[in-house]
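J.: here's a sequence, model it:
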Amino acid sequence: MPRHAIDFTLGSRRLLRVPRDLATWGFGLDDALARDLPCAPTPGPDGVRVLSAPIARLADVAACYPGFVAGARQDYRRHYIAMDGDFAGYMARFSGKTRATLRRKARKLADRPGGYHVTAHRTPAEIEAFLAAALPLSARTYQARLLGAGLPGDAAARRGMLEAAEDDRMRAFLLHAGGMPVAYLSLPVSGRTLVYAHLGYDPDFAQWSVGTVLQIEALERLFAEARFARFDFTEGEGAHKALFGTHHALCTSLVLLSPTLANRALLGARGAFDAGTARAKALAARSGALGGVRALLRR
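T.: Now for the predicted structure:
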C-alpha cells in the first residue's frame, strides 16, 4: 500500500509530516466536471486520500466510506483553460493592462544579455534532454527544497515520461536565459487534456518572471497544435493558475481516516493548526505584511 502523509504546512514550508497508509482516490478534470463519481477504491489500512473531488458531491464521496473520519480538508477552485479557440482569442480575454504587463515581462527578460529562448520537448529523445536540463534546476526550486514537490527524477517517473512520449502523450518546455535553463514546464497529456504537472524556475531569476514568460510561450505553441480541449491546472489554488485559467470547478481535497483514537487526534491537531494559520494569515494581510512573510517562508 502506498505510504502517504498528513502535512502541517505553513505557506510554502512543510513543518511536519505524519505518515499514514492510504489509498488514493484522485479525480481528473473530467471527473470533477461530470455528474457521476468514478469507482471508489478499496481503502488502505488507515483510510483514503481524496484529491480534487467536486464539492457538490462530497456527501456522496464520504458515503462510500461509512464511519470514516474526514479531515485535512482544503476547498479550492480547480482552474483550467478551455482551448476551444486560438491563442489570439485566448489573449484577448485579458485586460489591456494585463496584456501590457505580460509583454513587459517578456521584453524585460529579452533585454538581458543573451536574451532568452524556449525549447519544446515531446519525443523520447527530447524528453531525455529535457530531464537532463530540468532535474538539476528542479533541485534548486523552493518546491523541491521546502515541499518535496520538485520534478520527479526516479527511475519509475522517468520511465513513465518516456513511455508517454512514445505515445505522443507528453509535452515539456524549457526556458533558457543567459545560456542556461532557468525554468521548466512538464505537461503529461490525458486524452485531449494537458495536465499541469510541474512548473519550476531558478530562484535567482525570480525577479525576471521566468515562470510567467514560459507559461505564455508554451501556451502559444500548444494552441497552435489545435489538438487539445483543456489545460488543467489540477488541484490547489494559486495566483498563477487564477491568472491564466479561463474556467474553474469547485473542488476539495481531504482524507477519510479509519476512526481510531490516533487518527482522530491527528485530524484534531491538523484542524487546530489550520485554524491558527488562517487567523495568522488574516492578521498579516490586514497589517500589509503578508507578502514579506511569504517571501521569508520560501527561503
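J.: only C-alpha atoms for contact and neighbour calcs from this point on.
T.: Will do.
J.: quick one: Ala139 from Ile6, how far?
T.: In this view, Ala139 and Ile6 are 23 Å apart by CA to CA, to the nearest Å.
J.: who does the helix or strand hosting Leu296 touch, helix- and strand-wise?
T.: Following DSSP states H and E, the helix or strand that holds Leu296 is helix 290-297. Contact analysis of helix 290-297 by 3 or more CA pairs under 8 Å, 6 or more residues apart in numbering; DSSP states H and E lists helix 261-287 as its packing neighbours.
J.: helices and strands around the helix it packs on, which ones?
T.: On a contact count with 3+ CA pairs under 8 Å, 6+ apart, helix 261-287 meets strand 3-10, strand 69-82, helix 290-297.
J.: count of residues packed around Ala23?
T.: Other residues within reach of Ala23 by the criterion other CA atoms under 10 Å amount to 23.
J.: any idea how far the spatially closest residue to Arg13 that is not a sequence neighbour is from Gly85?
T.: Computed as CA to CA, 6 or more residues apart in numbering, the closest residue to Arg13 that is not its neighbour in sequence is Leu146, at 5.2 Å. When CA to CA is the yardstick, Leu146 and Gly85 sit 38 Å from each other.
J.: out of these two, which sits in the busier spot?
T.: Neighbours per residue (other CA under 10 Å) separate Leu146 from Gly85, with Leu146 holding more: 17 against 12.
J.: one more sequence to fold, the one below, so I can look at both together:
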Amino acid sequence: MSRIALRFQIGARTILTVHRTLTRLALSLDAALAGAVPSLPPQEGEGYLITSLPAALIDRIDRSGRVALVRQRYTRFYTDLTIGHDAWLASLSGSARATLRRKMRKAEAAGMTIRAYRTAADFAAFHPLARAVSATTYQERLLDAGLPDDPAAVAHLAACAAADGLRAWLMRIDDAPVAYLCCTAQGSALRYDHVGHDPAYGDLSPGTVLHAAALRDLFGDRFARFDFTEGEGQHKRQFATGGIACVDLLLLRPTLSNRALALALATFDGMIARAKRAAVDPRIAALARKVRR
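T.: Purely as a prediction, here's the structure:
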C-alpha cells in the first residue's frame, strides 16, 4: 500500500494531481499472458490500482461495491526472444529494415560506440554515466521517470545486477554519453524499465539505434521475452512481435469524495480521448496548423 498520484494529464503535461492511498497490483508480463484473474489482498487505504490487467478479465474482478474506473487501455507489447535475431529482422517491414540500417550507418559515421553492462561492477560504472544522460531527458523533466539516483533504488538495481537480473547499455558519440537503456528481469522476461537520450543528439535516432543493438545481444541471452511494459508508442509497435490488450483499473471505496474523483477523472479522460480522435480529422489538423502560424 502506498500513496499514489492520480494525474489529470494531457500528453506528458500534468494539469492536476490527486493522491490516494492504494494497494497497487502490477501484473507481470508472464501473469498477463497466463490470463489468470488476480486475487485482491485485504483492502487497506482507499482501494486498488491494478495495472496491466488483461482487458478480457475486467468483468471477472471482484469489485465488492467499489467505484471502478479504467484509467487507460493499451497493448502491452513484447518481443519473443526465442525466435532468433534473423527471424526478428525478417518480421519487420522492408521499409523498417531499410530505415534501421540507415540510422545505424548515420550513428556509426558520427562516431557511435555501444557498451553492454550486466554485473554489479559493470552497473557501478554505468550508473553515473547514464545518470548524466537522464538529467537531460524529457522522461526526467516532465514524467519524473528518469534513471533513479536515490540510494535505495540504486542499491536495488545493483542487487539485480549481482543476481544476473540486470542488463544495461550505453551509447557514446565521440566518447560523450548520449543514450542509455537499463532493464531488469521479471520472471522469464526482461523489462524495459529506464530509457533516455540526450535531446541534443536526437537527429541520430539514438534511442532506436541503441534498442536495436540491445535486442541483438538479447537474442542470445537467457530471457524468453523483452517486455515493453505499460503504454504504447511507434517504437514499441515496430520492434514487438506480439502484444496483449490491457487496462489499468482503479477500484475505490464508494465514498462521496471517491465518487466525485472517479467522475472527474472519467470526464477528463473522455474529453482527452475525444480531442485525440478529432485531431486525426484532416480538417481539424489543417485548422490547427493555421492557428499555430
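J.: one step back: now do the same for the residue nearest to Arg13 of the first structure: helix, strand or coil?
T.: What DSSP: H, G, I helix; E, B strand; the rest coil gives for Leu146 of the first structure is helix.
J.: need the counterpart of it in the second structure.
T.: Aligned against the second structure by TM-score structural alignment, Leu146 of the first structure finds its counterpart in Leu142.
J.: my guess is its match contacts Arg13, does it?
T.: Yes. The pair Leu142 of the second structure / Arg13 is scored as a contact, 6.9 Å apart, by CA atoms under 8 Å.
J.: next, the buried residues of the helix holding Leu296 of the first structure.
T.: The neighbour-count criterion (16 or more other CA atoms under 10 Å) identifies Leu290 as the buried residues of helix 290-297 of the first structure.
J.: same question, stretch 235-255 of the first structure
T.: Applying a neighbour-count criterion of 16+ other CA under 10 Å, the buried positions in stretch 235-255 of the first structure are 235-236, 241-242, 244-246, 248-255.
J.: which bit of the second structure covers it?
T.: So stretch 235-255 of the first structure sits over residues 230-250 in the second structure, by TM-score structural alignment.
J.: end-to-end on that stretch?
T.: This stretch, stretch 230-250 of the second structure, spans 15 Å end to end (CA to CA).
J.: any idea how far that stretch is from the middle of the chain?
T.: When C-alpha coordinates are averaged (CA atoms, centre = their mean, to the nearest Å), stretch 230-250 of the second structure and its chain have centres 9 Å apart.
J.: burial check on Thr113 of the second structure, number of neighbours?
T.: Under the neighbour criterion other CA under 10 Å, Thr113 of the second structure is assigned a count of 16.
J.: surely Phe77 of the second structure and Gly233 touch.
T.: No. Taking CA under 8 Å as the definition, Phe77 of the second structure is not a contact partner of Gly233, at 9.5 Å.
J.: returning to that earlier point: what's the most buried one of the helices and strands packed on helix 261-287 of the first structure?
T.: The highest mean neighbour count among these belongs to strand 69-82 (a mean of 20), with neighbours defined as mean count of other CA atoms under 10 Å.
J.: distance from whichever helix or strand comes after that strand to the second structure after superposition?
T.: Sequence order places helix 87-92 as the next helix or strand after strand 69-82 of the first structure, per DSSP H and E. Once the two are superposed, helix 87-92 of the first structure sits an average of 1.0 Å from its aligned residues in the second structure (mean CA distance after the TM-score superposition for the first structure).
J.: packing partners of helix 87-92 of the first structure?
T.: So helix 87-92 of the first structure, by 3+ CA pairs under 8 Å, 6+ apart, packs with helix 210-225.
J.: quick one: the helix it packs on to chain centroid distance?
T.: Remark: helix 210-225 of the first structure is offset 16 Å from the chain centroid, using CA atoms, centre = their mean.
J.: and what of stretch 20-28 of the second structure?
T.: Between the centre of stretch 20-28 of the second structure and the centre of its chain there are 16 Å (CA atoms, centre = their mean).
J.: and what of stretch 111-120 of the first structure?
T.: On the basis of CA atoms, centre = their mean, stretch 111-120 of the first structure sits 25 Å off its chain's mean C-alpha point.
J.: His156 of the second structure belongs to a helix, doesn't it?
T.: Yes. Secondary structure assignment places His156 of the second structure in a helix (three-state DSSP).
J.: what's the match for it in the first structure?
T.: Mapped onto the first structure by TM-score structural alignment, His156 of the second structure lines up with Gly160.
J.: ok, that match - how many residues close by?
T.: 13.
J.: how far away is it from Ile127 of the first structure?
T.: Applying CA to CA to Gly160 of the first structure and Ile127 of the first structure gives a distance of 11 Å.
J.: equivalent analysis for Ala63 of the first structure, please.
T.: As for Ala63 of the first structure, its distance to Ile127 of the first structure is 42 Å (criterion: CA to CA).
J.: rewinding a little: quick one: which of the helices and strands packed on helix 261-287 of the first structure is nearest Arg103 of the first structure?
T.: Nearest of these to Arg103 of the first structure, taken as CA to CA: strand 69-82 at 19.9 Å.
J.: got the angle between that closest one and helix 261-287?
T.: Per axes from the mean of the first three to the mean of the last three CA atoms, to 10 degrees, the angle that strand 69-82 of the first structure makes with helix 261-287 is 50 degrees.
J.: quick one: the equivalent of Ala68 of the second structure over in the first structure from Arg20 of the first structure, how far?
T.: With TM-score structural alignment as the matching criterion, the partner of Ala68 of the second structure in the first structure is Ala70. According to CA to CA, Ala70 of the first structure stands 14 Å off from Arg20 of the first structure.
J.: tell me which element Leu49 of the second structure is part of?
T.: Of the helices and strands defined by DSSP H and E, Leu49 of the second structure is found in strand 47-54.
J.: what's around the alignment partner in the second structure of Gly179 of the first structure, how many residues?
T.: With the correspondence set by TM-score structural alignment, Gly179 of the first structure lines up against Asp175 in the second structure. Using other CA under 10 Å, Asp175 of the second structure has 10 neighbouring residues.
J.: thanks a lot, catch you later.
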